[in-house]
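J.: Provide a 3D model corresponding to the input given below.
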Amino acid sequence: MPLFPDQDVSRHDWWRGAVIYQIYPRSFLDTDGDGIGDLQGVIDRLDYIASLGVDAIWLSPFFTSPMKDFGYDVSDYRGVDPMFGTLEDFDRLVAAAHERGLRVTIDQVLSHSSDQHPWFQESRQSRDNPRADWYVWADPKPDGAPPTNWQAIFGGSAWQWDTRRCQYYLHNFLAEQPDLNFRNPEVVEAILGEVRFWLERGVDGFRLDAINFCTHGELKDNPPREEIAEGFIGVRSDNPYGYQRHLHDKTQPENLIFLQRLRALLDEYPGTTSVGEVGDDDALGVMADYTRGGNRLHMCYSFNLLTDRAAPEDLLAPLTEMEARIGDGWPCWALGNHDVTRLATRWRAEGDTARLRLYLAFLLTQRGSVCLYQGEELGLPEAELTFEQLVDPAGITFWPSYKGRDGCRTPLPWRADAPHGGFSTASPWLPLPDAHRPLAVDRQEDNPDSLLHATRALLAFRRRQPALVKGEIRYHPLHDDVICLEREHRGERLLVALNFADETRALDAPREARPLDDAPSPINGTWQDGRLTLPPCGIAIARCPDDARWVPAP
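T.: Predicted coordinates:
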């Protein structure tokens, strides 16, 4: 019997247009009373996740780790950290998810490991041990300075001196996260072996952390950046990382060779997938390069929609550029994740259910797959934490100009009136804000007008529309804060209009446009007699014949 009998299992491109729900395990649900979420907590809430109508889950790191960067510093790629449970718990999670028709993708942190990983512990002992060249080591300049001017994303030089080898090692993130040397074939084979371990355990795919950082270039200084543009997590005016053009320390052409090896491995397991995280000045170009041709990654996402710019013209620009560049590649879009300020706060929509519905509809009508971060279905705002409450090394380093990532990682509120919001019986690793209690799952379940119910309705509607899931896309020029686009798949054509204004907008529309009978209430625009009327933050979707011309105009 096929694993997912409700789907066409003769095709292995389930990921194309899939909605993937990101789970940050530390903050999802604690079942053992230590204040930290665990794998059993995910198992206990799989029915809730399935009820949303998503296709898959993405588990942020749960591997054995000293937790300097909360799991993105891996000391055992094949181990489950005891705070999250056991390998047997993970196996039960995969089986339980599959029983509910949910696929399971997991983070893989391939470009670097923890400095506590046995590979690095051996590598740093001498210059001639079997793993001496498994990490990126370099001699100092004649004056003892680091080999290059490269900067780490979390502040300071990307080179750390090691007294045992009397050399520097490269770390693009924390000093406790040394970069692996992907120019060494043994390293590539070892990493692919770690990936294969999880494929054999039945995972359906991988989210690949900072995937464009796997290879470095010549040890040459990066040139200065002419203008500091806010974007990827390290590109800010308060961080020296943002002062350089990163020509030599990441996004090297050799990285494509590794990606092809990785894709060949995944192709041995039909139906598995990959989504790469890309942080780069030309992230859209890298997304295109990394997903074109069918022998690289299945899809990529970037930080282009994870900034604080929410004006419709700012949203439309990366989407239209992506379509012009990606060819046969495939994008994945997200409006929030564990690295950026929560959407409701970042895009100034706290408590504004109508606007949050609009943002969700915007995300779900684009060409590409979708990542939905836990709590976005509840409209959680960013948590306001004091300096003393911070645990994120980035926030601690750059306070107060940058408050770090803790504000988007606080525990998920399950029950408004329960201690710690029903997340745990103990004091959680990050505090649950009082502002999150009225948005708890139980409160929204009881309110038919809540964002949670709207999320379910929009996800279910999208799943019924092949044109929205896999169709081609065409954008129209922005009209009076209304984004208009068309999606088409196998002869079905849908017209989509999204009103970002706080006022009603009316546009010309084809007389043949017909609203869909099964459209849920959040889709509230009206098509009548050649006119489309959109309320403030309104959403409109209609079916229309191919030969009906649409030139939206006020």
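J.: CA atoms for contacts and neighbours, from now on please.
T.: Will do.
J.: helices or strands up against the lengthiest helix in the chain?
T.: When the chain is parsed with DSSP state H, its longest helix is helix 185-200. Contacts defined by 3 or more Cα pairs under 8 Å, 6 or more residues apart in numbering; DSSP states H and E place helix 185-200 against strand 76-80, helix 255-267.
J.: can you do 10 Å?
T.: In terms of contacts (3 or more Cα pairs under 10 Å, 6 or more residues apart in numbering; DSSP states H and E), helix 185-200 is packed against strand 76-80, strand 103-108, strand 205-208, helix 255-267.
J.: export those to CSV and tack on mean neighbour count and distance to K403?
T.: Output for these, formatted as CSV (neighbours: other Cα atoms under 10 Å; distance: least, Cα to Cα, whole Å):
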stretch, mean neighbour count, distance to K403
strand 76-80, 18, 29
strand 103-108, 24, 24
strand 205-208, 24, 25
helix 255-267, 17, 32
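J.: another one to check against the first:
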Amino acid sequence: MSNKAPNNGWWRGGVIYQIYPRSYQDSNGDGIGDLPGITARLDYIAGLGADGIWLSPFFKSPMKDFGYDVSDYRDVDPMFGSLDDFRALVARAHELGLKVMIDQVLSHTSDQHPWFVESRASRDNAKADWYVWADAKDDGNPPNNWLSIFGGSAWQWDTGRLQYYMHNFLTSQPDLNFHNPAVQQAILDDVCFWLDLGVDGYRLDTANFYFHDRELRSNPPRGMPQGEDPAVDKVNPYGWQWHQFDKSQPENLVFLQRLRALLDEYPDTTMVGEIGDDDGLGRMAQYTSGGDKLHMAYCFDLLGSQKSATFLHALFSRFLDIVGDGWPCWALSNHDCVRLATRWGGPNPDPRLLRLAAALQMSLRGSPCIYQGDELGLPEAEIAYEDLQDPFGLTMWPKFKGRDGCRTPMPWDGAQAHAGFGPAKPWLPVSPAHLPLAVEQQAGVAASQLEYYTQLLHWRRQQPALLQGGMTLLPAHEQVLAYVREQDGQRVLCVFNFSDQALQWALPEGWAQAQPLPGSGLAGARLQGGHVELEPWGGLFATL
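T.: Below is the predicted model of the structure:
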């Protein structure tokens, strides 16, 4: 292995802004967002105070799962533009000081990928073992009880090979066989292609799904989950199993080490992995430890509806106990879950709660990832059944409506047609509730969510303790979550009232002389004689 390239660690504490390309900006009037549209809006993202962008997939795809079913890992789908458009995007981002991370969907491909077309043609072709194939049981049933996240068995019968192939998602998304060294090498070569084009890192889709149990053992039963599983809605039987054998296998760690060694050949690059696991925090800690696997990872613990101070304290307490030298990426929203404003705030979210959530995210130990529109406080869009696009929602309707409600077009100007997204009818309707929250309606308005986010992100850049400092949780409280961040002589007390009730909270020992740390924009708290007066959803950053 060659010597490691230098890495300036920009990602360690850097703010990543997730873009869902279909829904960001339509530049050519076809109703679908594209790469030139994103390039035209990079100044907005840089002005917001983000350090980098993560682009959801824009590769060639039949779009059965909107780009998460790749048919060519090395080309741009024409609906998004061209490779030259991507080169122009990277160049402009770098001019603005923004890093560019792209989504890599490595665990599975489209069934239209040439690899799978060849693999399914016979049992003895050159790529026959590139996907997960298995014989039926004697009674014709699939080889085991593994389930697809999108509903039904994870096995699809193929009448050509007279075998089943595995798919963790749609039947049109067959899983690659990572036990085959040739598959691993082909994937690494495709990763290299984009690194050579100048990308600064990757978001790895389903990063713990690469390997399956060689023996194809059935998963043990779990029963219907009684609590909330943020990753899988309770109406989905996928959550009724302990996923012991269909993912998160030991071999996954070895491949991640190979992937990390490759990225270490390129300066200042990074990877953040998506972890969907029975123990997301534990897997996140395992996959980011040791400096030889993922740089960062995120799980789904903050992507559910639980937001109480006691829940958050227990979550971060366990995280601090197990993370060691690992590094988390904290997301409060993304393209796979109900938007934060609705999940945490209900039908009429309190703006103070949304600001408190942002302040929490920006002050945790780790790297924050903002999903487009969070900075505007967008609620989940209501989508009529006839407008649904997401195959997940179409399968699980009506109890689970899928992911379209968080994927609607970005509202740029509420006074323009389609909120300034583009001249044509967009692929998903613009939510009427988003029009008064559009960028143009909030820009320059002192009390707006957008101005608050912008102030918070720029202020955070000047706080070394919040960027890379250690984190010490203070004792649990039924209303208040509090912790101390410390780095290079700076100590910051972070106090958040996750409640709609005002209270007095006693300052911890040694903090009697604390003073507010100015500039964050966080409000609703007042230091008063050894305690903090906290308004509903109030918070405070203080220092000595």
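J.: picking that back up, and the longest helix of structure 1 against structure 2, how far off on average?
T.: For helix 185-200 of structure 1, the mean deviation from structure 2 after alignment is 0.3 Å (mean Cα distance after the TM-score superposition for structure 1).
J.: That helix maps to which residues in structure 2?
T.: Aligned by TM-score structural alignment, helix 185-200 of structure 1 falls on residues 181-196 of structure 2.
J.: Show me the contact partners of that stretch.
T.: 72-75, 101-102, 104-107, 115, 127, 129-131, 176-178, 198-202, 210, 255, 258-259, 262-263, 265-266, 269 (Cα atoms under 10 Å, 6 or more residues apart in numbering).
J.: again with stretch 381-393 of structure 2
T.: By Cα under 10 Å, 6+ apart, the surrounding residues in contact with stretch 381-393 of structure 2 are 64-66, 149-151, 169-170, 338-339, 342, 394, 397-408, 427-434.
J.: Can you give me the buried ones in that stretch?
T.: By 16 or more other Cα atoms under 10 Å, the buried positions in stretch 381-393 of structure 2 come out as 381-383, 388-393.
J.: now stretch 35-43 of structure 2
T.: Under the neighbour-count criterion of 16+ other Cα under 10 Å, stretch 35-43 of structure 2 has 35-39, 42 buried.
J.: could you dump these to JSON lines with secondary structure and distance to V232 of structure 2?
T.: Converted to JSON lines, the buried residues of stretch 35-43 of structure 2 look like this (DSSP: H, G, I helix; E, B strand; the rest coil; distance: Cα to Cα, whole Å):
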{"residue": "L35", "secondary structure": "helix", "distance to V232 of structure 2": "31"}
{"residue": "P36", "secondary structure": "helix", "distance to V232 of structure 2": "34"}
{"residue": "G37", "secondary structure": "helix", "distance to V232 of structure 2": "32"}
{"residue": "I38", "secondary structure": "helix", "distance to V232 of structure 2": "30"}
{"residue": "T39", "secondary structure": "helix", "distance to V232 of structure 2": "34"}
{"residue": "L42", "secondary structure": "helix", "distance to V232 of structure 2": "33"}
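J.: Show me where the stretch 201-350 of structure 1 has its strands.
T.: Counting by DSSP state E, counting those that start in this stretch, the stretch 201-350 of structure 1 has strands at residues 205-208, 273-278, 299-302, 332-334.
J.: okay, the ones you listed in a markdown table with distance to F62 of structure 1 next?
T.: Below are those laid out as a markdown table (distance: least, Cα to Cα, whole Å):
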| stretch | distance to F62 of structure 1 |
| --- | --- |
| strand 205-208 | 13 |
| strand 273-278 | 18 |
| strand 299-302 | 21 |
| strand 332-334 | 22 |
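J.: In structure 2, what residue corresponds to A288 of structure 1?
T.: So A288 of structure 1 corresponds to A285, using TM-score structural alignment.
J.: and the spatially closest residue to its match that is not a sequence neighbour, what is it in contact with?
T.: Closest residue to A285 of structure 2 apart from its sequence neighbours, by Cα to Cα, 6 or more residues apart in numbering: V323 at 4.6 Å. Each residue near V323 of structure 2 by Cα under 10 Å, 6+ apart is listed here: 281-289.
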